[in-house]
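Asker: Fold the following for me, if possible:
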Amino acid sequence: MMKRIFSTLLALVIPVQAAVSQTPDEAQARKARSVALLQSEGVPTIDHLPTIEPERASTRRNTKAVVQRAIALAIVAVKGETGDHTMGQALIRQFDAASFFTPDERAFMDDPDPSDQDRTNFTWRYEGAYVMLWALGITPELERPDHICDVPFIANTLRELGTDGLMRRAKLRPQAELLDAADLIYRYDWAAVNARLKGEEPPAGLDKGVVFERHYALNWLIGYMDQDWDDISTDT
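Answerer: Model (predicted):
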């Protein structure tokens, strides 16, 4: 009788141990795929750059949060690009987006005459909007970060769908796919930062601004360190 109980307990323990052992395998496999792709492109890599969190340790954003983030990023980018305060306020009303902004974004949108540096910084948020549309299944592919995103596509998509239409159309990609993209951009960013520290141009034609903005957006998507959008870090 005791032997049977022991066997039953052992059968319960073994699957748990197997599940635990899968976590590093998942993360290592993801890293290996990223490294192989980068090496095929001639992008430098380093072995000791760690893995990112496995799926079960990551944060799964809900579709509504990602939709709102996409719209907010597009609106602040439009104001950054144009400097048109009136247009920015009109877009907020058009998309019913007043509650979508972070504190930093809200301060920028409320400022009728933001600094040139603030405008430049927020114009770059088109890249984050592009990442969100990809995560929502609207953009079919997250292209290599060697050129700026298709801004007219973002504008036309949001204009045609609106907030409600985007919610209906959106289908958030599987978490594993988001983590794959986050791991890859993490390693792209290391290569870009490493080149900058050595006084060199980014390798293999990478656009360092695009790489940074993608890294920022993807870290938010996977809940890196549970940071809010305004506080996201892009450690390399």
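Asker: only C-alpha atoms for contact and neighbour calcs from this point on.
Answerer: OK.
Asker: Buried residues in the helix ranked longest in the chain, which are they?
Answerer: If you go by DSSP state H, the chain has its longest helix at helix 2-41. Buried residues in helix 2-41, counted by 16 or more other CA atoms under 10 Å: T23, E26, A27, Q28, R30, K31, A32, S34, V35, L38.
Asker: what's it packed up against?
Answerer: helix 175-197 (3 or more CA pairs under 8 Å, 6 or more residues apart in numbering; DSSP states H and E).
Asker: For the helix it packs on, which outside residues touch it?
Answerer: Residues outside helix 175-197 that contact it (CA atoms under 8 Å, 6 or more residues apart in numbering) are 30-31, 34-35, 38, 43-45, 49, 51-52, 54-55, 60, 135, 201-203, 206, 208, 211-212, 214-215, 218-219, 221-222, 234-236.
Asker: Which among these count as buried?
Answerer: Buried among these (16+ other CA under 10 Å): 30-31, 34-35, 38, 43-45, 51-52, 54-55, 135, 201-203, 206, 208, 211-212, 214-215, 218-219, 221-222, 234.
Asker: Among those residues, which ones are in helices?
Answerer: Among these, the members falling in helices (DSSP H) are 30-31, 34-35, 38, 135, 208, 211-212, 214-215, 218-219, 221.
Asker: would you turn those into a markdown table with distance to V67?
Answerer: Formatted as a markdown table, these follow (distance: CA to CA, whole Å):
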| residue | distance to V67 |
| --- | --- |
| R30 | 26 |
| K31 | 28 |
| S34 | 27 |
| V35 | 31 |
| L38 | 30 |
| A135 | 10 |
| K208 | 26 |
| V211 | 22 |
| F212 | 21 |
| R214 | 17 |
| H215 | 18 |
| L218 | 14 |
| N219 | 16 |
| L221 | 12 |
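Asker: and which of the residues you listed is nearest to D150?
Answerer: Nearest to D150 out of these is R214 (CA to CA; 13.8 Å).
Asker: pretty sure that closest one is touching G128, no?
Answerer: Yes - R214 lies in contact with G128 (CA atoms under 8 Å); the separation is 6.2 Å.
Asker: For the comparison step, fold the sequence that follows:
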Amino acid sequence: MNHFTIFASRNDIDDIEAKILDVFVKGFDVKVNENEYFIKSKTLFNKHKITIRVATEETSPEYFSRNIPGMMGFYDRIPFEDEHLKGLVMTQISVLNTMFAIESEKEINDGLMQLFTKLLSEIGGIGFLINGILLDQEGEVIVYPDGSSGSADFRPHAASRKVLGPEITSEEGEQRKDRSIAYLHERGIPYITWMPQLPPLVECQIKTQEEIAKRAVALLIVIQYACDVAQSLDIHESKNFFIGMLQKYGVEDDLTENERRFLHDDEPDVQDAVNLAWQYEAYWTLIWALGLIDTLEFPDQVCDCDHAIQIVSNCESFEQFYQTTTMRSRQEILDEADKMYRLHWACVNSRIKGEEAPAGMQESIVIERRRGLFWIIGHRDEQWDEISMDT
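Answerer: Predicted structure coming up:
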């Protein structure tokens, strides 16, 4: 075995370099290249190298969106002898946002393991061995691959940015959470009570009616182009047409960087086009927030794309479109965002168990609705293309 991985829930990694240097201060030379640490032993004989690569949810979002659900699935399949411990482990995994991948040039011996567990203690995370053994921050075994418990007195830890636990941030948030749980319970959809609240209204930076309207029009236009790309139609003609539409409605500046890059790419990627086309569902939440559709139906059927197009195409200008809109209440929008947040957890939970999403939900619909709603409420001040999908 020459790999050891530390996972943690942290607000930042500003202190990591100092911690690594402190652990390897004796007998090693350490060179740093951004978030990579190259560590070389100073011994005259039996020299060896260690590499530590640090990744966060911000620097490597694809890694976390792919591997954290996989890690949850792995430990969910283990037959824990202690179900309470399993709940603690699953809670911890769900809030991990930082990873330290350690690779040793030689087999990890007792001396190296002592160094790695010292770093684990300094960082305050959990240690993962390739055989599935999970360690607490003191290096004690939490659980073995066969489900038997180790000696660790384990308690999960979450950074304030990734709070996941029963603490109440506001009475308003708790009431909203309770309403969402009642909605799920009524439909037989699984949920967990320790998922956090969304912020109260006073802490939300909800987008203005005009911001939502411009985002809706710009998004719809680039989605139409994406559909043409996905269907292998005449890209040059399509691109010119939809650039003209953006100019007609005056929303060229309201594209995201990813949308702009896709629109102007000489050879746009088909998978990117398919992903963009799914954002019809995010667009649907925008026009719902603008009062242009009555309700957001349960996410088991795709939206009415023809109607989605007509809502804008029936208008000759952005101003005419804007005049048809009426902003919904902030309370109603935040309630819907909270509901979609918890529905998303149910989808992810089913997926990692290898099961169909409950109540016939389509996870792609839920994800895109969450994107739209979380953008509207200004969740964590994240940009459209960077809405976190942690559950």
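Asker: any idea what M361 of the second structure aligns with in the first structure?
Answerer: Under the alignment defined by TM-score structural alignment, M361 of the second structure is paired with L206 of the first structure.
Asker: I'd guessed its match sits against E200; true?
Answerer: No - the pair L206 of the first structure and E200 does not pass the contact test of CA under 8 Å, sitting 11.9 Å apart.
Asker: contacting residues for the spatially closest residue to T59 of the first structure that is not a sequence neighbour?
Answerer: Nearest non-adjacent residue to T59 of the first structure, counting by CA to CA, 6 or more residues apart in numbering: G223, 4.7 Å away. Shown in contact with G223 of the first structure (CA under 8 Å, 6+ apart): S58, T59, R60, R61.
Asker: which among these end up buried?
Answerer: S58, T59.
Asker: Just put the contacts of G223 of the first structure in a markdown table and tack on secondary structure.
Answerer: Shown next, in a markdown table, are the contacts of G223 of the first structure (DSSP: H, G, I helix; E, B strand; the rest coil):
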| residue | secondary structure |
| --- | --- |
| S58 | coil |
| T59 | coil |
| R60 | coil |
| R61 | coil |
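Asker: any chance of the contacts of G223 of the first structure in CSV, with distance to Y188 of the first structure too?
Answerer: Formatted as CSV, the contacts of G223 of the first structure follow (distance: CA to CA, whole Å):
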residue, distance to Y188 of the first structure
S58, 20
T59, 22
R60, 23
R61, 23
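Asker: which among the contacts of G223 of the first structure gets closest to L12 of the first structure?
Answerer: Nearest member of the contacts of G223 of the first structure to L12 of the first structure, counting by CA to CA, is S58, at 25.6 Å.
Asker: what do we get in the second structure for the closest one?
Answerer: Using TM-score structural alignment as the criterion, S58 of the first structure maps onto C204 of the second structure.
Asker: just the strands in the stretch 101-250 of the second structure please.
Answerer: Taking DSSP state E, counting those that start in this stretch to define them, one finds strands in the stretch 101-250 of the second structure at 126-128, 134-135, 141-143.
Asker: for those, which one sits closest to A8 of the second structure?
Answerer: strand 126-128 (6.4 Å).
Asker: which secondary structure elements does the closest one contact?
Answerer: strand 3-8, helix 110-123, strand 134-135.
Asker: Please repeat the previous calculation with a cut-off of 7 Å.
Answerer: strand 3-8, strand 134-135 (3 or more CA pairs under 7 Å, 6 or more residues apart in numbering; DSSP states H and E).
Asker: Now find how far off-centre that strand is within its chain.
Answerer: 21 Å (CA atoms, centre = their mean, to the nearest Å).
Asker: which outside residues touch that strand?
Answerer: Strand 126-128 of the second structure is contacted by residues F4, T5, I6, F7, A8, L120, L134, L135, D136, Q137 when judged by CA atoms under 7 Å, 6 or more residues apart in numbering.
Asker: Now do Y283 of the second structure against Q320 of the second structure, distance only.
Answerer: 18 Å (CA to CA, to the nearest Å).
Asker: My error: substitute C227 of the second structure in the last question.
Answerer: In terms of CA to CA, C227 of the second structure sits 25 Å off from Q320 of the second structure.
Asker: With neighbour numbers in mind, choose between Y283 and Q320 of the second structure.
Answerer: Y283 (27 against 13; other CA atoms under 10 Å).
Asker: How about the more buried one, nearest residue that isn't a chain neighbour?
Answerer: Spatial nearest neighbour of Y283 of the second structure, excluding adjacent residues (CA to CA, 6+ apart): A216 at 5.8 Å.
Asker: Is it correct that the one you found is in contact with W284?
Answerer: No - with contact defined as CA atoms under 7 Å, A216 of the second structure does not count as touching W284 (8.5 Å).
Asker: The alignment partner in the second structure of E105 of the first structure - how many residues pack around it?
Answerer: Using TM-score structural alignment as the criterion, the counterpart of E105 of the first structure in the second structure is E259. Neighbourhood size, E259 of the second structure [other CA under 10 Å]: 20.
Asker: E259 of the second structure: what's it in contact with?
Answerer: The contact partners of E259 of the second structure, by CA under 7 Å, 6+ apart, come to V222.
Asker: Can you say which helix or strand has it in it?
Answerer: Using DSSP states H and E, E259 of the second structure sits in helix 257-264.
Asker: returning to what we had before: what number of residues lie near the aligned partner of the residue nearest to Y283 of the second structure in the first structure?
Answerer: Aligned counterpart of A216 of the second structure in the first structure: A70 (TM-score structural alignment). Residues lying near A70 of the first structure (other CA under 10 Å) number 28.
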